[in-house]
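1. With the sequence up front, the predicted model follows.
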Amino acid sequence: MSQAHPPLSAQATRRLTRDTEPYLSCDDCFDQVDGYVEALLADPDHDLPAMRTHLAGCTACAEEARSLIMLVAEQDGLDPASAGRRLGAE
């Protein structure tokens, strides 16, 4: 007997069909996320297109970046809101 799967949400559909260029692997993202988070906290308009594209489509890496933003912001006495909004902009 086959089990019915719930339909994909609109958000899940967008993530599965989005343009992934410029491409960045999860391994490369992991290697660069610390510097990216520090740069976002210093300048919320900072942009690395490959990182932005990857974080918009990869929930695991995006969650890691959000966690780092909160951790570093608290540690350095910074407001994480604008950097966090930048991650959620895609």
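-> All right, it came through fine.

2. From now on I want contacts and neighbour counts done on CA atoms only, so please keep to that.
-> Will do.

3. Buried residues, stretch 34-48. List them.
-> 34, 36-41, 44 (16 or more other C-alpha atoms under 10 Å).

4. Okay, one more to line up with it:
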Amino acid sequence: MSSQLTPPPALSAAATAALLVDTTPYLSCDECFERMDTHVEALLADPGDHDPAMEHHLAGCAACHEEADSLIALLTAD
């Protein structure tokens, strides 16, 4: 009996880029969620506001990014 392993599908360019994002300074998901309200409110008040730790974490973490997008949508809904 011969067993053949099927290689996993190749990652998309976007998935590969997300895995390679430099998240320095490091921020955990728990820390991100603790700061989420303040970060989103600051962005809505001033789109030029920058929080490097939050920006890097959100660029590399789909779950936290989705939470931020949902909060922005909630706060900007008519």
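-> Yes, it's here. It should be emphasised that the depicted structure is a prediction, and the values quoted were computed from it without experimental measurement.

5. Post the TM-score for the overlay when you can.
-> Once superposed, chain against chain, the TM-score is 0.88 (TM-score structural alignment, normalised by the length of the second structure); 75 aligned residues with a C-alpha RMSD of 1.2 Å.

6. May I see the buried residues of stretch 34-48 of the first structure organised as TSV, with distance to residue 16 of the first structure added?
-> Compiled in TSV, those are given as follows (distance: C-alpha to C-alpha, whole Å):
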residue	distance to residue 16 of the first structure
34	26
36	24
37	25
38	28
39	28
40	26
41	29
44	27
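
7. from these, which two are the most distant?
-> Within the buried residues of stretch 34-48 of the first structure, 34 and 44 form the most distant pair, 14.6 Å apart (C-alpha to C-alpha).

8. Give me the distance between the residue nearest to the spatial centre of the second structure and residue 29 of the second structure.
-> With distances taken as C-alpha atoms, centre = their mean, the residue of the second structure nearest its centroid is residue 58 (2.6 Å). Going from residue 58 of the second structure to residue 29 of the second structure by C-alpha to C-alpha, to the nearest Å gives 9 Å.

9. Quick check: neighbours shared by the two?
-> Taking C-alpha atoms under 8 Å, 6 or more residues apart in numbering as the criterion, residue 58 of the second structure and residue 29 both touch residue 64.

10. what residue of the first structure matches up with the residue nearest to the centre of the second structure?
-> In the first structure, the residue paired with residue 58 of the second structure is residue 55, using TM-score structural alignment.

11. So that match: helix, strand or coil?
-> When classified by DSSP: H, G, I helix; E, B strand; the rest coil, residue 55 of the first structure comes out as helix.

12. Report the spatially nearest residue to it, omitting neighbours in sequence.
-> Nearest non-adjacent residue to residue 55 of the first structure, counting by C-alpha to C-alpha, 6 or more residues apart in numbering: residue 62, 4.8 Å away.
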